[in-house]
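Q: no sequence on this one, just coordinates:
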């Protein structure tokens, strides 16, 4: 009996139309819940769970738990690269995504997640902190604060050394439920939101979790972290 190629199992998983649509929905790098992947693949949540179990077992996706929710993402860059190459072999298939309301769009743009900054702006701030070398993503969903980062936080009035870590850490990676990327949580995230509000960069809404970036805030976010207000508003 001829030896079966190593890629045969993975190819059989990808070959299923529903699983192919679910994998395509994950190509943008975000982590998505099973319900959203079910919608993208036009299948029931129960069927989606069965497919996701197979993709997990086959090593094509990984799962991340945030509270009561489970989010799925591609297992790695090699999986994304393979899918991108395979997509060139056939006509492009649009990914089905749910439309969002005006209020949901406002919350997606910028909001409080419990007591720290979230949404597109929260993710952009976190990415800026990483790109400028102020934070480094490490194991166990934590961020390491670099010496340059501690100096930057002090420059805006936040003394990192005075913060007390909780059981979950000082600077934690929290998966954003709309952006499916991580934003900054933990005592550092809580105090950063407070400082940005005190500086007049951000303004919290009184009757919702929405947060507004002030004109001064956009100027400072661009100057301090290279954040463009247009890119942070992109869908």
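A: On my side now, so go ahead. All values derive from a computational prediction rather than experimental measurement. Numbering: from 1, shown residues only.

Q: switch to C-alpha atoms for all contacts and neighbour counts from now on
A: Will do.

Q: Is it correct that residue 221 is in contact with residue 214?
A: No. In this structure, residue 221 is not within contact of residue 214 by C-alpha atoms under 8 Å, at 10.2 Å.

Q: Among those two, which residue is more densely surrounded?
A: residue 221 (21 against 14; other C-alpha atoms under 10 Å).

Q: then this one, side by side with the first:
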């Protein structure tokens, strides 16, 4: 634990890890710009993160791309964000409004809208809370959304993930990942390049109202 804490405990590495929370792969040069450090310094920080298995590296041609090593690391970072916000004064004003509204949490949706979606799913009994699974109602509703298959892995299917800005739960697990993928494929959201923020399109706002009774 102390090794992991030491690997994270640097402002530049924190900036790098937060950037990777959008679920995409970044080059060292891109990450150096985010952290406002030299590319050579970013490479040294990435080596430290690689050593502690917080990030993974994949090579494609002449380029090397870095991303978080897994959903468990994303969950750890999201939890740390929540803990850090508890000690910050006036937390409601310190969280950027655009990130509070809608953002990615690695491979699923987070923020105020995501919390609203999760609350709606609970009220409509889409989720079996005691098993972290979709109910038969939830499976049918996901099919109406065009999600006919959710991979069966060791990962929980439909678990709550504590939202660091809202202090309530949004949908995580493989169902949450499938939902974000569907939102993107249907062009209900667009990503802000280089950030975790997502913006709902006109079609997306109509879908929110139709499927989840949410308005923006």
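A: Alright, I've got the coordinates. The model shown is predicted, which means the values in this text are computed figures rather than measured ones.

Q: quick one: TM-score?
A: Once superposed, chain against chain, the TM-score is 0.56 (TM-score structural alignment, normalised by the length of structure 2); 135 aligned residues with a C-alpha RMSD of 2.3 Å.

Q: Please tell me which residues of structure 2 stretch 173-191 of structure 1 aligns onto.
A: Aligned using TM-score structural alignment, stretch 173-191 of structure 1 spans residues 160-178 in structure 2.

Q: Could I get the buried residue list for the matching stretch?
A: The neighbour-count check on stretch 160-178 of structure 2 (16 or more other C-alpha atoms under 10 Å) flags 160-166, 168-178 as buried.

Q: ok, longest helix in structure 2?
A: For structure 2, the longest helix by residue count, based on DSSP state H, is helix 71-86.

Q: Give me the contact list for the following helix or strand past that one.
A: Note on helix 71-86 of structure 2: by DSSP states H and E, the next helix or strand toward the C-terminus is helix 91-94. Here helix 91-94 of structure 2 makes contact (C-alpha atoms under 8 Å, 6 or more residues apart in numbering) with 85, 165.

Q: gap between helix 91-94 of structure 2 and the chain center?
A: Distance of helix 91-94 of structure 2 from the chain centroid (C-alpha atoms, centre = their mean, to the nearest Å) equals 20 Å.

Q: got the contact list for residue 17 of structure 2?
A: 68, 77.

Q: what's the following helix or strand after the helix or strand harbouring it?
A: Here residue 17 of structure 2, judged by DSSP H and E, is contained in helix 11-20. For helix 11-20 of structure 2, the succeeding helix or strand toward the C-terminus, using DSSP H and E, is helix 28-35.

Q: give me the stretch of structure 1 that that next one matches.
A: Going by TM-score structural alignment: helix 28-35 of structure 2 matches no residues.

Q: now the angle from that helix to helix 11-20?
A: 110 degrees (axes from the mean of the first three to the mean of the last three C-alpha atoms, to 10 degrees).

Q: which residues in structure 1 form helices?
A: Along structure 1, counting by DSSP H, helices occupy 8-15, 17-25, 34-41, 45-57, 77-87, 102-109, 119-131, 147-155, 186-198, 215-225, 229-232.

Q: list the buried ones in the last one?
A: So that's helix 229-232 of structure 1. 229, 232.

Q: next one: the second one
A: Using 16+ other C-alpha under 10 Å as the test for burial, helix 17-25 of structure 1 gives 18, 19, 21, 22, 23, 24, 25.

Q: So what's the gap between that helix and the chain middle?
A: Mean-position distance between helix 17-25 of structure 1 and its chain equals 20 Å (C-alpha atoms, centre = their mean).

Q: on contacts alone, who are the packing partners of it?
A: helix 8-15, helix 34-41, helix 45-57 (3 or more C-alpha pairs under 8 Å, 6 or more residues apart in numbering; DSSP states H and E).

Q: From residue 201 of structure 2, how far off is the closest residue to residue 183 of structure 2 other than its chain neighbours?
A: The shortest distance from residue 183 of structure 2 to any residue other than its chain neighbours is 6.0 Å, reached at residue 189 (C-alpha to C-alpha, 6 or more residues apart in numbering). Relative to residue 201 of structure 2, residue 189 of structure 2 is positioned 5 Å away (C-alpha to C-alpha, to the nearest Å).

Q: gap between the residue nearest the centre of structure 1 and residue 125 of structure 1?
A: Central residue of structure 1 (C-alpha atoms, centre = their mean): residue 181, 0.6 Å from the mean position. The spacing between residue 181 of structure 1 and residue 125 of structure 1, counted by C-alpha to C-alpha, is 12 Å.
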